[in-house]
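K.L.:
Pasting the sequence and the predicted model now:
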Amino acid sequence: MRTAFLFGSTLALSVPSAFAAIAQSFAPPAASPESSSANYTGQTNGTISNPALVAGKAFDRFIQIWIENTDYDTAASSAAFQTLSKQGVLFNQFYAVTHPSEPNYLAAVGGDFFGAGDDNFYHIPQNVSTIVDLLEAKNISWGSYQENMPSDGFTCADLLLKGFNFTQKNYLTNQGEYTYYVRKHNGLIVFDSVANVTSRALRIRNFNDFANDLKANDIPQWNFITPNLVNDGHDTTIDFVGDWLNYWLFPLLNDPNFNTNRTVILLTFDETETYTINNRIYTLALGNGVPRDLWGTTDPTFYTHYSALSTVEANWGLGALGRGDSNATLNNVFAFVANATGWKNNGISGDSPDIPLHRAEHVRLQPRRRPIFVAPGVDTNLTAAALPAPVNLTAQGKPNPWGVDPGIAYVNGTQVISPPSPTGSGSGSGSGSGSGKNGALGVGVGQGVSVAACFALGIAAGVLVVF
């Protein structure tokens, strides 16, 4: 029996009905991964500017690609994943850290899910560091590419409160509209230390930008890539995901502008679809940076989403965030990187009873194993006071203090800030219309969005909205 370490007395085991695969037929959103497309909505915004390459001990480029809500055995049944497993290492004991989606995305870039146990709106205060702080401290370039995000640094739609997702024309059916982009799958934009810094927010780019950066050979060294809600399987099936991988990832594995001789590509899932089993997800390490003698092999080491952080930290000799990436139970470094860096893993592997339960709880912190990064000017007292220990506030029925929109928005590369709205939160839905220089803007009803900020965004973009 696996050991579960719980904070609080409530453990949610029932699976929500939010995931519902629908019958849709895959259609390429663009002519090729290297091509821009009107289906992506946002315009190409010029190539990204990156500092000089910083060599790592095991790899020089790290790319994460996240797929959605799939049990391990379901992914293993996919012909596309079976083929890809021959071109890399299968991590068959890799675990998401909680449920549902958004907390996992937060954990992968921030080392914790900060009390969130749902997919609601959150903004993590400026005081909280992320992987971006660690990378920039060593001058390592980074970027995030979000399919169907309408503009770089996108945070809200407009004054009619469409919210933080984006609804556009349904390019699969050419009938009606569809919400392809959702903020909850864009972990970095949830952190004010990214969203509230223009130069950082604008490094969260759309797929037209990706095509441009790829052709220019300007893909950064660290990348987080999120497909849209149909291509990532959230609203579809594993077979649909396989079609997207055949269209998008397979050709990029042969493109040296994407997959250099020193590139590691982590293809993983956010979480399982079934909540009543442990949160084991099918994960592959691909790319020419994976030693060729390991291709087609299986690594049974116990890894989690925090391992993606600790692996990057070990590779470039970064500090640590002092959260899950410093948890000796959860932060095993990918074995081939551990070997290259001298990192010693904890020995947990296979079906060990020491693998904790990953459902709605957070595993208790273990001793830290590397220096903790503290950004200049950070109020460490505030850091300690905010959340002194890992806890699932949602599971305890307590409000999360970071659920009010701070009023940050971007248009045409310019930040617009307005006081937060007192409207509270509600689920987002509605249709999209209108356009601006950097992409289309939607209208409808949204979740906790700042009226003033989105109003300013709409005016700056030249969108006329009538109540």
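P.N.:
All right, it came through fine.
K.L.:
okay, CA-based contacts and neighbour counts for the rest of this
P.N.:
Noted.
K.L.:
Please, where are all the helices along this protein?
P.N.:
72-76, 79-85, 101-110, 131-137, 192-195, 198-201, 207-215, 238-252, 305-316, 335-341, 380-386, 451-460 (DSSP state H).
K.L.:
out of the ones you listed, which comes closest to G153?
P.N.:
helix 198-201 (4.6 Å; Cα to Cα).
K.L.:
how near is the nearest residue to G442 once chain neighbours are set aside to N206?
P.N.:
Nearest non-adjacent residue to G442, counting by Cα to Cα, 6 or more residues apart in numbering: G432, 3.6 Å away. Applying Cα to Cα, to the nearest Å, the value for G432 to N206 is 18 Å.
K.L.:
same check, this time on L267
P.N.:
Between L267 and N206 the distance is 19 Å, computed by Cα to Cα.
K.L.:
One more: A386?
P.N.:
32 Å.
K.L.:
Comparing these two, which shows the higher neighbour count?
P.N.:
N206 (28 against 15; other Cα atoms under 10 Å).
K.L.:
That one and S151 touch, don't they?
P.N.:
Yes. Counting by Cα atoms under 8 Å, S151 is a contact partner of N206 at 6.5 Å.
K.L.:
quick revisit: among the helices of the chain, which comes closest to D351?
P.N.:
So among these, helix 72-76 is nearest, using Cα to Cα, at 14.3 Å.
K.L.:
residues making contact with the closest one?
P.N.:
F81, Q82, I238, T272, R280, I281, Y282 (Cα atoms under 8 Å, 6 or more residues apart in numbering).
K.L.:
Number of residues surrounding the fourth one?
P.N.:
So that's T272. For T272, using other Cα under 10 Å, the count is 27.
K.L.:
Check the last one too.
P.N.:
Y282 has 26 neighbouring residues, counting by other Cα under 10 Å.
K.L.:
wait, it sits on A96?
P.N.:
No. In terms of Cα under 8 Å, Y282 does not count as a neighbour of A96; the distance is 10.0 Å.
K.L.:
Now list whatever residues contact both of those two.
P.N.:
F269.
K.L.:
another structure for you, compare them:
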Amino acid sequence: MFRRQVAFVAAAVAALATVGAGVAMASQTPSGTAVAVAAVPRPDHVVVVVFENKDYSTIIGSSSAPYFNSLAGQGASFTQSFGVTHPSQGNYVAMFSGSQQGVTDDTCPRNLGNVANLGSQLIGAGFTFKGYSESMPSDGYTGCSSGNYARKHNPWVDFSNVPAASNVRFSAFPTDYTTLPTVSYVVPDMCNDMHDCSVSTGDTWLKNKLDGYAQWAKTHNSLLIATFDEDNFSSVNQIATVMVGEKVRTGTYSEQINHYNVLRTMEDAYGLSALGNAATATPITDIWSTTTPSPTPTASPTASPTSSPSPSPTPTASPTPTSSPTPTPTAGCVSPGQKLGNPGFETGTAAPWTATSGVLDNGTSEPAHAGSWKAWMDGYGSAHTDTLSQSVTLPAGCASYTLSFWVHIDTAETGSTVYDKLTVQVGSTTLATYSNVNAAAGYAQKTFNLAAFAGQTVTLKFTGVEDSSQQTSFVIDDAALTIG
């Protein structure tokens, strides 16, 4: 229903992209005599292929994506992988440079200058990098679009320190895989990446274009990473990510990762400094194996063994549970406990939250999850933006950093096009976006790991945007950030 002027803003603290969550064990026991290795091995070649705007459940287990699921069965399939923002362009920039670099929309062109990124790092360290873009009209092209090509999916063009020679058409992707650069990014065009065409179209493209490399990689110390930029706004930005290669232990893995973890893993493999948010992201270490008990000689000598916990030598046969008993705080954990002030809003005022006018509400038009008060964003049925934020310090050295809250979305919007949305951020990192397409009846609890932000003072910020058409209310209650 339409919101009364006295009603309140919704303090949605839906932090989902949990960079640097602790490593979990694989849910399948790999065959053979391979043993886990603690560091990230150094592949001869890495190929990263990025698809568009599909959530995890649309791909994994879907009959429309038989080849993608076949790859998942041949390598490491991540059940808790997430994009970092919406819309597309910020994800591509983040996965390539460790930060969104202030990019919050798909505006083109973006000229980000001499900012360090994976391509410039590799080239500067004596390795090689190329980005292969399908349907790009010419090598070195810097235009915003041409046919089914879109520059917003091509982040290396935005950085002046990546040479034009590294920006090539996908038609130049070699059939002799030994001639590939050290790291390659492959971007299908707007149809084959599933943006404008079906899942089955992109799945068939992946099989036809990259299965040869995937099979070759498994016997030539190389790696294929198949992932997505973001979901389709129907979940909490959960995406499918699969890695296949010679050193990869087959199984499903439940640690929470996002684009920054993937970037950090590649940087560790080649002894590169971790960029931006990748510096606080945990590298992926539990999926690697070697066929001999001795340490692999190709592991990066500069990867710090203290930055990534050692996985168990043999994974358990049963799937890793999504929630585990609260671990004992580690040494150095100072002042554990609940860190959010006024988590249920029952004081009747917003403080210590900073909120736009009319945020707090104790009426009955939108019910509270518990008690009388709740945070209520938007619901006016007219162009409106509400914000609510709180700064909080997460002490270092603790075993768990759990953010939870209850969210209720009341909307008159229907269909897959999103106009009204609630965006959740920690600092400059977008963690989740909620809208009519992921609304559920009543309240739903969301729980996320914020271990990536340990040792930092950060601001949780929740922004509700409503256009001038149908009304949407975003209601949040009983938020908590518990350090243990």
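P.N.:
Received it, and whenever you're ready, just let me know what you need. Worth saying up front: this structure is predicted, and the values here are computed from it rather than measured.
K.L.:
and L263 of the second structure, how many neighbours does it have?
P.N.:
27.
K.L.:
picking up where we left off before, isn't the residue nearest to G442 of the first structure right next to N165, touching?
P.N.:
No. Here G432 of the first structure does not reach N165: they are 10.5 Å apart, not a contact under Cα under 8 Å.
K.L.:
Please say which of those two ends up with more neighbours.
P.N.:
A count of neighbours by other Cα under 10 Å puts N165 above the other of G432 of the first structure and N165, at 24 against 21.
K.L.:
Looking for the alignment partner of the more buried one in the second structure.
P.N.:
Aligning on TM-score structural alignment places N165 of the first structure opposite S145 in the second structure.
K.L.:
OK, contacts around its match?
P.N.:
R151.
K.L.:
which residue in the first structure lines up with K152 of the second structure?
P.N.:
Using TM-score structural alignment, K152 of the second structure sits opposite K184 in the first structure.
K.L.:
likewise H45 of the second structure?
P.N.:
So H45 of the second structure corresponds to R61, using TM-score structural alignment.
K.L.:
re earlier: of all the helices of the first structure, which one comes closest to I124 of the first structure?
P.N.:
Closest among those, using Cα to Cα: helix 192-195, at 5.8 Å.
K.L.:
Could you list every helix and strand in contact with that closest one?
P.N.:
helix 198-201 (3 or more Cα pairs under 8 Å, 6 or more residues apart in numbering; DSSP states H and E).
K.L.:
related to what we said a few turns ago, how much space separates the match of N165 of the first structure from S135 of the second structure?
P.N.:
10 Å.
K.L.:
Stretch 169-186 of the first structure spans what distance, first to last residue?
P.N.:
End-to-end distance (Cα to Cα), stretch 169-186 of the first structure: 21 Å.
K.L.:
so what's the alignment partner in the second structure of G111 of the first structure up against?
P.N.:
For G111 of the first structure, the aligned position in the second structure is G98, judged by TM-score structural alignment. Counting by Cα under 8 Å, 6+ apart, G98 of the second structure touches N117, Y260, L263, A274, L275, G276, N277, A278.
K.L.:
Aligned to the first one, what sits in the first structure?
P.N.:
Going back to what we said before, that points to N117 of the second structure. So, by TM-score structural alignment, N117 of the second structure is matched to T130.
K.L.:
And for its match, the neighbour number?
P.N.:
The number of residues packed around T130 of the first structure, counting by other Cα under 10 Å, is 23.
K.L.:
my read: it touches A107, true?
P.N.:
No. Using Cα under 8 Å, T130 of the first structure is not in contact with A107; the gap is 9.5 Å.
K.L.:
Please spell out which residues along stretch 190-201 of the first structure are buried.
P.N.:
V190, F191, D192, S193, V194, A195, N196, T198, R200, A201 (16 or more other Cα atoms under 10 Å).
K.L.:
how about the third one, what does it touch?
P.N.:
Contact criterion Cα under 8 Å, 6+ apart gives H123, I124, P125, Q126 as the residues in contact with D192 of the first structure.
K.L.:
If we use 6 Å, what do you get?
P.N.:
I124, P125, Q126 (Cα atoms under 6 Å, 6 or more residues apart in numbering).
K.L.:
now the second structure: which of those match?
P.N.:
Retained in the second structure (both residues aligned by TM-score structural alignment, their matches' Cα atoms under 6 Å) from the contacts of D192 of the first structure: Q126.
K.L.:
Can you turn the buried part of the contacts of D192 of the first structure into a ChimeraX selection?
P.N.:
Entered in ChimeraX, the line below selects the buried ones among the contacts of D192 of the first structure, by 16+ other Cα under 10 Å:
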select :124,125
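K.L.:
for the contacts of D192 of the first structure, which one is nearest R2 of the first structure?
P.N.:
I124 (31.7 Å).
K.L.:
The closest one touches I189, doesn't it?
P.N.:
No. I124 of the first structure lies out of contact with I189 (Cα atoms under 6 Å); the separation is 9.3 Å.
K.L.:
hang on, the earlier thing: would you format the contacts of D192 of the first structure as CSV with distance to N332 of the first structure included?
P.N.:
Below are the contacts of D192 of the first structure laid out as CSV (distance: Cα to Cα, whole Å):
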residue, distance to N332 of the first structure
I124, 26
P125, 28
Q126, 28
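K.L.:
Just give me the closest of the contacts of D192 of the first structure to D351 of the first structure.
P.N.:
Closest to D351 of the first structure, out of all of the contacts of D192 of the first structure and judged by Cα to Cα, is I124, at 34.9 Å.
K.L.:
And the closest one, how far from N254 of the first structure?
P.N.:
Taken as Cα to Cα, the span from I124 of the first structure to N254 of the first structure is 38 Å.
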